[in-house]
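Asker: coordinates only, sequence not included:
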């Protein structure tokens, strides 16, 4: 059992603190305007828990401008000269910090040894959280079988789709679906806005291989501007469902969207070309979108219920292998994901790998599409590997163009010098 402690020195930066106190006292005595900035910087320095070794490092704190950082560096040089002559103790702060940390480590090690000895003597009791995790793991391992005729198909609607911004319109989506006699249920989805499940009498739920992301034209424009479009597209591609549908609604006359209409249509075309399992469907308004969902529900009823297909649960790897063999689609036995597995794997707060976090980080940069981000991660799986590659370059100019020739997307186009320089600047700049 690991113990996590917060190590906080009483005074990590005594030298810098003393200098700032002296300058603040002088500024207050002469009633200078700089006293406000100095007071703010001194407070930030006192609250900072780690030692700083130069004025440049102080720039991360509030109140430390370029002038104040330069003053600290000048004062530090004079202090080092005096210390080298034996007049002052050199690196006293660093030594003090190391000694205190070593003392804390020894205390923690002794405490951990005592706790481990006590745990060995006492029988282990599972906590409520551990029991829940164990039950969830067993549930995911359990195989679900649904015989033909023992299940019904239900459309699941994300909770955000039923809470309109306009208070006068109460659950418009749900109202339309009820009018169209579509069996549906509202619950929170971690990916997509609509999907279909097969549910049996025992309450088991398997997800049919279709998922819908609904966007109005103005929402599509804003999601492209802030990077959500690429992130959502990546999460949809990673969820495991082979058929992804973008349901795009017109927004009036599609004017004043924030981006040119041609740019939005091009983004949708690129998404469809770059991924064979993405389908784009256009509708005139919200009601027409719900009519489309009713049509898909009816088609799935014909495909699964009326065709008397038996269903069983599979994991994501098995589902991907199944989707690659089109001959299996006509089989009377179909493997599907469990809803709980899809929900947990697609959750935003699920445990992501370093590679997945790296992709999401790259997507926040301007001009970085999902294909470009994936091409970078294929070559350098983690930020650490990319930084090491930059460090091996002979010059900064070579480092700036390190990624320029990297081929991306179906057409294998090079990343380009501009984007390569942008990525280098982001990861190599001091903040």
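Answerer: Nice, thanks for sending it over. Since this is a predicted model, take the numbers as computed values, not measurements. Numbers count the residues shown, from 1 in each chain.
Asker: From now on I want contacts and neighbour counts done on CA atoms only, so please keep to that.
Answerer: Will do.
Asker: Let me see the ranges of the strands in the chain.
Answerer: For the chain, strands defined by DSSP state E occupy the ranges 145-146, 151-158, 184-187, 194-200, 205-216, 243-249, 278-283, 310-313, 333-338, 407-408, 413-414.
Asker: do you know which of those strands lies nearest residue 139?
Answerer: strand 333-338 (9.9 Å; CA to CA).
Asker: Could you dump the strands of the chain into TSV with distance to residue 137 and mean neighbour count added?
Answerer: Formatted as TSV, the strands of the chain follow (distance: least, CA to CA, whole Å; neighbours: other CA atoms under 10 Å):
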stretch	distance to residue 137	mean neighbour count
strand 145-146	18	19
strand 151-158	24	20
strand 184-187	22	15
strand 194-200	21	22
strand 205-216	16	22
strand 243-249	27	21
strand 278-283	31	17
strand 310-313	15	20
strand 333-338	13	22
strand 407-408	38	18
strand 413-414	43	13
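Asker: Turn these into a markdown table, including distance to residue 103.
Answerer: Shown next, in a markdown table, are the strands of the chain (distance: least, CA to CA, whole Å):
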| stretch | distance to residue 103 |
| --- | --- |
| strand 145-146 | 59 |
| strand 151-158 | 53 |
| strand 184-187 | 52 |
| strand 194-200 | 57 |
| strand 205-216 | 55 |
| strand 243-249 | 57 |
| strand 278-283 | 58 |
| strand 310-313 | 54 |
| strand 333-338 | 51 |
| strand 407-408 | 52 |
| strand 413-414 | 54 |
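Asker: put this beside the first:
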């Protein structure tokens, strides 16, 4: 054993001696032949600068709800796998998922990088090449140094400014690293305080969605979280990316949930202390407001109103508690809504929105007759693409053109609670036969507008030759009104349709003339950038649960209520199949869904439908 160890040591010494001779022959000092120590860790990506730019573009697109985020995400994955350094954006064209647009963006940023840091600036490292441009571009997300922030806070008379001064780590050379503290009344300052105060409420969930966070933070900020300043594309919300980068804010889940990190909680506590005063002293007295979106508490209230109204008069709520308005997230909110998300009386117009399909294609002459009738009646309308319904109304903000600018500022719009689906009687027959009728009612229910209306045109002699009997059509319209809760209005022709839209528009203008309208976000929908029309897209990405629901509703006899009841028990196809596997016999599998109760009357789904669903998912051959 001793001889073996000695031989190994001798062999090692010989190798070292041989290496020294080899380096000496090459003209290198012998002392540099062997370098001991840990190897320098290589960068996981040889193009970190390009990777950083693409990540910024993806995050910006994700915050704005743009679909280009997926394109950037694919490009990032391709760039991470590429092992060689790139010298220009054009060279990236050889990579998968890199098109001309992305390559041009990278090339433009690279030229700007050379212009800012010199022609010889390194591009294969992040040292000194990223932070400086970001600080210049994100003016809304930057802050003064800590000492200036503390001085500003003390000058404003809030006191406790010393609590904000805390030494951070030390950089190379012994210089103290200044801690990031957002300026008072900026977006970052408001977001930190809003999240911190929300977490102090008993029973708080510990996070906030985007819309509710903006709503709580808006009173604490001087700039708007939704509307950029004139000549700028940034809002107060732009500073959130800086908070995430500084590890003060955490963004998780989809829709996004925002919560404070440990560092964020510590900084928010000091910001709260610098504010001074208690929560009761901070509370401001609000003028009395009316809840415009209170849900109806009495079943059948709509039916009573409809019976009291003449046939030619549109059904509109008469009490203040029934008035609803919908904003960018398909619903309305009155509690703690910031002024930037409200439309004051006499500051907006009620405008009828007409789907462009109602004016083009098919019988153009007949469709143009509707437009001419609306113009003749003096109705203010706007033709646009609507992803749900054929007509709806919006409250459009009145804007004043800015001197020196070519176009006026973009006007905000809040969607009112009324949407109309218009059907010719022959088209109604076709939609019932091919299944579009149920699908359209399903989408109208989900759009968030609480007053859907079906406008059915008899079409005169054209309605005498139909593919369905009159009794079937009567039953379908009765079910639409009684079961689905839609208001069904029957008219004779296009002229009567235009008259109905005219009366509806004037009734809504009268109803909302002295109202303050507020934008409301639905709980759980954090990505408030997606507007109502975008949220009602017909072919948007769907969850597994939604696809399962659509599959169930294709089965004859399964309505929306029955599908919803089945989804409460088995949310996916996989969970349903697992339940079938646990059943001991074939009979038990066929009756698995029969006892599920649905609807207001809590009726059973029944053995026939239960057997049909089982045969669809678990047996070959046709259904029996």
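Answerer: Yep, that arrived. As the structure is a computational prediction, the values presented were derived from the model and not from experiment.
Asker: For residue 397 of structure 1, which of the strands of structure 1 is the nearest?
Answerer: strand 413-414 (17.8 Å).
Asker: any idea whether residue 116 of structure 2 is helix, strand or coil?
Answerer: Of the three states, residue 116 of structure 2 takes helix under DSSP: H, G, I helix; E, B strand; the rest coil.
Asker: What about it, how many residues nearby?
Answerer: Using other CA atoms under 10 Å, the number of residues around residue 116 of structure 2 comes to 13.
Asker: what do we get in structure 1 for it?
Answerer: Aligned by TM-score structural alignment, residue 116 of structure 2 pairs with nothing in structure 1.
Asker: now swap in residue 453 of structure 2 and tell me
Answerer: By TM-score structural alignment, residue 453 of structure 2 lines up with residue 245.
Asker: OK, contacts around its match?
Answerer: 210, 211, 212, 213, 278, 279, 280, 281 (CA atoms under 8 Å, 6 or more residues apart in numbering).
Asker: let's see it at 7 Å
Answerer: 211, 212, 213, 278, 279, 280 (CA atoms under 7 Å, 6 or more residues apart in numbering).
Asker: Output these as TSV; include the columns distance to residue 311 of structure 1.
Answerer: As requested, those are exported to TSV (distance: CA to CA, whole Å):
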residue	distance to residue 311 of structure 1
211	18
212	21
213	25
278	24
279	25
280	28
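Asker: which one of the residues you listed is nearest residue 25 of structure 1?
Answerer: So of the contacts of residue 245 of structure 1, ranked by how close each gets to residue 25 of structure 1 (CA to CA), first place is residue 213, at 61.5 Å.
Asker: quick one: the aligned partner of the closest one in structure 2 from residue 111 of structure 2, how far?
Answerer: Residue 213 of structure 1 maps onto residue 421 in structure 2, with residues paired by TM-score structural alignment. Per CA to CA, to the nearest Å, residue 421 of structure 2 is found 53 Å from residue 111 of structure 2.
Asker: what does residue 520 of structure 2 give?
Answerer: 44 Å.
Asker: And these two? Which one has more around it.
Answerer: Shown here are residue 520 of structure 2 and residue 111; by other CA under 10 Å, residue 520 has more neighbours (26 against 15).
Asker: which ones are touching the residue mapped onto the more buried one from structure 1?
Answerer: Mapped onto structure 1 by TM-score structural alignment, residue 520 of structure 2 lines up with residue 314. Residue 314 of structure 1 makes contact with 335, 336, 337, according to CA under 7 Å, 6+ apart.
Asker: Repeat that for residue 376 of structure 2.
Answerer: Per CA under 7 Å, 6+ apart, neighbours of residue 376 of structure 2: none.
Asker: aligned partner of it in structure 1?
Answerer: Residue 376 of structure 2 maps onto residue 179 in structure 1, by TM-score structural alignment.
Asker: go on, residue 573 of structure 2?
Answerer: In structure 1, residue 573 of structure 2 lands on residue 383 (TM-score structural alignment).
Asker: show me the contacts for its match.
Answerer: Applying CA under 7 Å, 6+ apart, the residues near residue 383 of structure 1 are residue 358.
Asker: Contacts only, for the counterpart of residue 399 of structure 1 in structure 2.
Answerer: Matched by TM-score structural alignment, residue 399 of structure 1 corresponds to residue 589 in structure 2. By CA under 7 Å, 6+ apart, residue 589 of structure 2 lies in contact with 580, 583, 614.
Asker: And residue 589 of structure 2, how far from residue 551 of structure 2?
Answerer: 19 Å.
Asker: Okay then, goodbye and thanks.
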